[in-house]
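Engineer: sharing a model prediction with you, sequence too.
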Amino acid sequence: MTRPTVLFVCVHNAGRSQMAAGYLTALAGDRVDVRSAGSMPGNQLNPVAVAAMAEEGIDISAAQPRLLDDASVQEADVVITMGCGDACPYYPGKRYEDWELDDPAGQPIEPVRGIRDDIRRRVETLIAEIAPE
């Protein structure tokens, strides 16, 4: 069986999508190919998001925001958007989900922890659906 490819997309690819990618990589291991991108990527990851994930023992500090392109969407089996609106391309035949999550940009650690924990619950549900052990 081939591994499903999951693409997480948010505007800046600096917080939510990177946290989701970090969780999916850590929790699903090599059962899933994980990618993330942004419709208008930032210059660096949100340091508060990096710190919140470090509290969970997941290091996302080496990740870099990446520009979303059509090929990434076409290659993905599952596309999960997080507030990118109409900026995200859509292709029939893909599984799409839109996770409504607050943007951690500019927020202190407390609310970012809540966003992080919400992302973890959603990632755990996703794993159970697409890559159960």
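Structural biologist: Everything's here; your move.
Engineer: every contact and neighbour count from this point should use C-alpha atoms.
Structural biologist: Noted.
Engineer: count of neighbours near the closest residue to Tyr90 other than its chain neighbours?
Structural biologist: Sequence neighbours aside, Val73 is the residue nearest to Tyr90 in space, at 7.7 Å (criterion: CA to CA, 6 or more residues apart in numbering). Number of residues near Val73 (other CA atoms under 10 Å) recorded here: 23.
Engineer: thought Val73 was touching Thr81?
Structural biologist: No - in this structure Val73 lies outside contact range of Thr81 using CA atoms under 8 Å: 10.9 Å.
Engineer: put this next to the first one:
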Amino acid sequence: MPDQPSVLFVCVHNAGRSQMAAGFLTALSGGRVEVRSAGSVPADRINPVARDAMAEVGIDISDQQPKILTTDAVRASDVVITMGCGDTCPVFPGKRYEDWKLDDPAGQGIEAVRPIRDEIRVRVTSLLAELLPV
């Protein structure tokens, strides 16, 4: 893996799970990991409940916009984490792929989104320990 590893988080709308994961990895890595997120069918805006759930833990994702998944983004990433995007994510040899099974926060209230957020934080923390061992 290069000096600065690169991670791409992908979900369908790039409005909830992948944005929360990108927010955590950006904050927890302190700029030591290049972070991308994208969606196979991006929404118009970030899920406001996901945004509020992240604000509760001190991470501001309100300036983010959902982005379309491109083969260039996959090609430029060392690790690709999918979250319910099915077969829409292009697969390239030599890339590390993981599929994180997580509930979709779309249409759910803050009480339902908090446990999703917390599970994402646990997974991102574990990923970060693998990418940047002490």
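Structural biologist: Received, thanks. Given the structure is predicted, the values throughout are model-derived calculations rather than measurements.
Engineer: now the TM-score, please.
Structural biologist: The TM-score (TM-score structural alignment, normalised by the length of the first structure) is 0.98; 133 aligned residues with a CA RMSD of 0.8 Å.
Engineer: on that earlier part again, host element of the residue nearest to Tyr90 of the first structure?
Structural biologist: helix 70-75 (DSSP states H and E).
Engineer: can you give me the buried ones in stretch 54-74 of the first structure?
Structural biologist: 58-61, 63-68, 72-74 (16 or more other CA atoms under 10 Å).
Engineer: counting by contacts, list what the helix holding Val73 of the first structure packs against.
Structural biologist: strand 5-10 (3 or more CA pairs under 8 Å, 6 or more residues apart in numbering; DSSP states H and E).
Engineer: what's the mean gap between the helix or strand just after the strand it packs on and the aligned bit of the second structure?
Structural biologist: Going down the chain from strand 5-10 of the first structure, the next helix or strand is helix 16-28, by DSSP H and E. Compared with the second structure after fitting, helix 16-28 of the first structure deviates on average by 0.3 Å (mean CA distance after the TM-score superposition for the first structure).
Engineer: counting contacts, what elements does helix 16-28 of the first structure pack onto?
Structural biologist: Using 3+ CA pairs under 8 Å, 6+ apart, helix 16-28 of the first structure is in contact with strand 5-10, strand 33-38, helix 47-55, helix 109-130.
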